[in-house]
Structures are given as C-alpha cells and as structure tokens.
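# how would this look folded up:
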Amino acid sequence: MKVIVLGGNGTMGARVVRLLEIAGHEVVAASRSTGIDAYTGAGLADSFAGADAVVDCLNIVSMKAGACVDFYETTARNVIRAAEDARVAHLVCVSILNARNSEINRRMGYYRGKAAQEARYQNARIPTTIVRTTQWFELAETLINQMRIGPLAVMPRMMSQPVAADAVARLIVSVVELGVEAPAGVELAGPQPRDLAKLARKVAHNNAVVHNGGPHPRVIAIPVPGIKVLNGGLLPGVGVAKDPTLFEEWLANGRTA
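From the prediction side, this is the model:
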C-alpha cells in the first residue's frame, strides 16, 4: 500500500510514518521541506499519484481562530481536491475530540480550526475517516515551551484526559490498513482525567532529573476564563475507547508507549 503522510516530520506524522514503514508499506513523508505544501497545494498532485491513502497530520501552532480556520480549511480543501483528481481510495484526518462542540470552539481558536477541517473532510467524495483523540501527553512539554517566561512557565489549569501519541499513531495505522472498510470516525482517550498544569510540573521535574539537576522552569498554574465549560468539553464522552498507558509510565519509559 502506498500512503502519503502530510506533516510527516511532525509529532504525530513521524510516528505514523515509522509504523507504516515497519509494517512494510510504501510511505511518503510529505512536508514543506520535501517540496510538498498543502497550504499552497504545491507538490500535492505529483505526490498523490498512485497513492492508496492520504493521512492528514498537519498542524499549526496558533491559538488564533482566524489563523487556524484559514489554515485547516485551506489545507483540507487542497488535499481533498488533489486526492479526488488522483483517485486516492481513502483519506484519514487526525483531529481532536469535541472539536465541533460549539461551547468549546467559540472559546478556543484551535478547536474552531479543527472543526472547520472536519467539516471539509466530511463533505469529501472520497471515503474518509476522522481520528479524534484527546490531547497527547506530549502537550505538557509543548505548553512549557510555549508558556515559558524566563524561569517561569505559566500554565492553564484545566482537566483533560490525555493519551500517549504512540497509542494514537497505532490507531491511525490500523485505520489506514482497514482502508475503505474503516468507519467514518474513531475516537481514543487516555486512561484518566488529569490536570494539565500538574502534568507539566511532572515533565519539568523529570527534565531536571534527566539533566542532573539542571535548571528547569517553575510551573505556575492559573485559572482560565470559562474553565468550567472547558473542563467538561476537554474530557471524552461515554463510550470513547481508552488507551491504558498512564502518564507516569510514559514519562518513566522515555516518553514512549
């Protein structure tokens, strides 16, 4: 099977590429560094030729609704058009759980962008599977880097039910291998609700231990406006599958699961 992985060098894309290659598939890790730009459409037609599946692992680092909606709508539109022209059999889009919850996405620009992306893919003429998951464990360290101000990292205090990115990658690969027999949507969450700020503290402490007591930011937790609504929206609903890997296990095992 020939599979194109958009965002193939990113946190999720790189994992999906590795697992697909291990399984013996022909994989193209597509990114701007390889001349393939889903936002402009450059390189999509050539890379999609002969492909059986396309996996959209694209990401934008922004919290602004306008930027996120523009990026995800534009890339999805270009990907769908190129896939239809190339007669790709199956599309897989990686999204976030509850992105289309209006109470959440009107407060969080990133979620609004993912909602726009999902809407585009759900109107594609090609069989499409949307893989929705809760935040990944890796988000804790990402937030530390994004929120760091000198020796401090100011973190939002909110409940989520994060999951290991490796577990998500395995789910994506299973969906790809099912092909057109895959369901229109699959969901995955972590094993238990956790406070993201507390997880960030654990990551910061672990980094200091790994680097023999080297400097690490002090994580300061702050409340978020509308947090009660956000907390409910960031947690999975009843019936969502759960990966059993605990955050502490993931951290102790070198951040793999």
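# Every contact and neighbour count from this point should use C-alpha atoms.
Will do.
# Surely residue 247 and residue 136 touch.
No: the criterion here is Cα atoms under 8 Å, and residue 247 misses it with residue 136 at 9.9 Å.
# Give the residues shared as contacts by these two.
Between them, residue 247 and residue 136 share these contacting residues under Cα atoms under 8 Å, 6 or more residues apart in numbering: 163-164.
# ok, residue 254 - how many residues close by?
Taking other Cα atoms under 10 Å as the criterion, the count of residues near residue 254 is 8.
# Also this sequence, please, to line up against the first:
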Amino acid sequence: MLSIIGVDQMGDYGYYAAKLAQEKTVAAEAPGPRILRAAQFLQFPGQMLDWNRDGDAVNLPVMKTQPVAVDEIAHLLLALADGSEQRERLGLAGPAAEDLADLVGQVAAHRGIDVTINTTVQSQAMADGACLPGPGAVIAGPDFATWLSDQD
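Down below sits the predicted model:
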C-alpha cells in the first residue's frame, strides 16, 4: 500500500486522516501487509501551484517536504510486492528537504509565471517537518532542482 510520510502525525488533517484509516484497515485485514510511506511526488509543487492559484497569488500551507520521483516509488512498491524488499513498513523520500513555498516558486519561475506566494500554518505537524523522512528511510532519486531542470 502506498501511504504518506508523517500520516500518523497529522491528526484530523483531511486527506492524511483518510490515508491513516486506510493504513489501519490494510494492516488489520490484508494478508502480509506492506506499507510504503512516501514523500510527496516531485510533481506536487506544480500541482499545488495549479490548485491554489488565485490570479497572481498562490495560497499554500507551510510545509517541509523531501519530494521523490514517482519511478522510485514504483520501484519500491514492486520490491515490496515481489518480496525482494522484506520490511513491512518503510519510508521513501528524495535527497533534499525543502520548503513547499520555495518549490512552488521554482515551478512558477520555470513556467514564466509571476505570482505572490502566501503561506499559512494549516497543520503544525506539517510545518514542523512531519512530512520529512525518519531514520531508516530509503533516500533515492534526483533532487527537485535537477528534476525541474529536465522538465519541458
């Protein structure tokens, strides 16, 4: 099962609460459950720009993240499924911790869009780094700047 790093630290914070409930169901009901908690995808800052743009402003939560390539997630999910990865639960993140607002700003600049980025603390856990990997997490793939430079 694919889940999210820090999902157990978010309390009732929207989608994270639903993912935690899904994790608990899988752990209780699935035979031999394996759970991958991944950081946000490298595409996430672009999505946040698109979803939260209001004219020339973008309103975002304060969030620390360590985005990871989707193909790294796919490889590790396959390893969990075929048994070549034996851990029942593990984390996966890219190589560098970043602030979401900075990443969204990089995407906007890459696209040639001039926006003002506004941030508010919507989840203290998220602002404090709950979405960053813990000890023992797999660190893989390109950093955000490298990935972004390869985008059209």
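# Could you get me the TM-score between them?
Here the TM-score for the pair of chains, by TM-score structural alignment, normalised by the length of structure 2, is 0.87; 151 aligned residues with a Cα RMSD of 2.0 Å.
# any idea what residue 137 of structure 1 aligns with in structure 2?
Mapped onto structure 2 by TM-score structural alignment, residue 137 of structure 1 lines up with residue 42.
# Can you report how many residues lie near that match?
By the other Cα under 10 Å criterion, the neighbourhood of residue 42 of structure 2 contains 23 residues.
# just residue 30 of structure 2 next, same as before
Applying other Cα under 10 Å, we find 10 other residues in the vicinity of residue 30 of structure 2.
# gap between it and residue 24 of structure 2?
Computed as Cα to Cα, to the nearest Å, the residue 30 of structure 2 to residue 24 of structure 2 distance reads 10 Å.
# ok, now residue 14 of structure 2?
Following Cα to Cα, the distance that separates residue 14 of structure 2 from residue 24 of structure 2 is 16 Å.
# Please say which of these two ends up with more neighbours.
Neighbour comparison, residue 14 of structure 2 and residue 24: the larger count goes to residue 24, with 12 against 9 (by other Cα under 10 Å).
# which residues make contact with stretch 150-162 of structure 1 from outside it?
For stretch 150-162 of structure 1, the surrounding residues in contact (Cα under 8 Å, 6+ apart) are 134-137, 143-145, 147-148, 189-197, 200, 216-224, 227, 230-232, 234-236.
# tell me, that stretch lands on which residues of structure 2?
Per TM-score structural alignment, the counterpart of stretch 150-162 of structure 1 in structure 2 is residues 55-67.
# buried sites along the matching stretch?
By 16 or more other Cα atoms under 10 Å, the buried positions in stretch 55-67 of structure 2 come out as 58-67.
# Regarding that stretch, how distant is the last residue from the first?
End-to-end distance for stretch 55-67 of structure 2, by Cα to Cα: 26 Å.
# can you give me how far that stretch is from the chain middle?
Using Cα atoms, centre = their mean, to the nearest Å, we find the averaged C-alpha position of stretch 55-67 of structure 2 to lie 12 Å away from the chain's own average C-alpha position.
# so where do the strands sit in structure 2?
Counting by DSSP state E, the segments of structure 2 that form strands are 2-4, 35-38, 53-54, 57-61, 64-65, 89-93, 98-99, 116-120, 138-139.
# Tabulate those in JSON lines, adding columns for distance to residue 75 of structure 2.
Putting these into JSON lines (distance: least, Cα to Cα, whole Å) gives the following:
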{"stretch": "strand 2-4", "distance to residue 75 of structure 2": "12"}
{"stretch": "strand 35-38", "distance to residue 75 of structure 2": "11"}
{"stretch": "strand 53-54", "distance to residue 75 of structure 2": "32"}
{"stretch": "strand 57-61", "distance to residue 75 of structure 2": "29"}
{"stretch": "strand 64-65", "distance to residue 75 of structure 2": "20"}
{"stretch": "strand 89-93", "distance to residue 75 of structure 2": "11"}
{"stretch": "strand 98-99", "distance to residue 75 of structure 2": "23"}
{"stretch": "strand 116-120", "distance to residue 75 of structure 2": "33"}
{"stretch": "strand 138-139", "distance to residue 75 of structure 2": "12"}
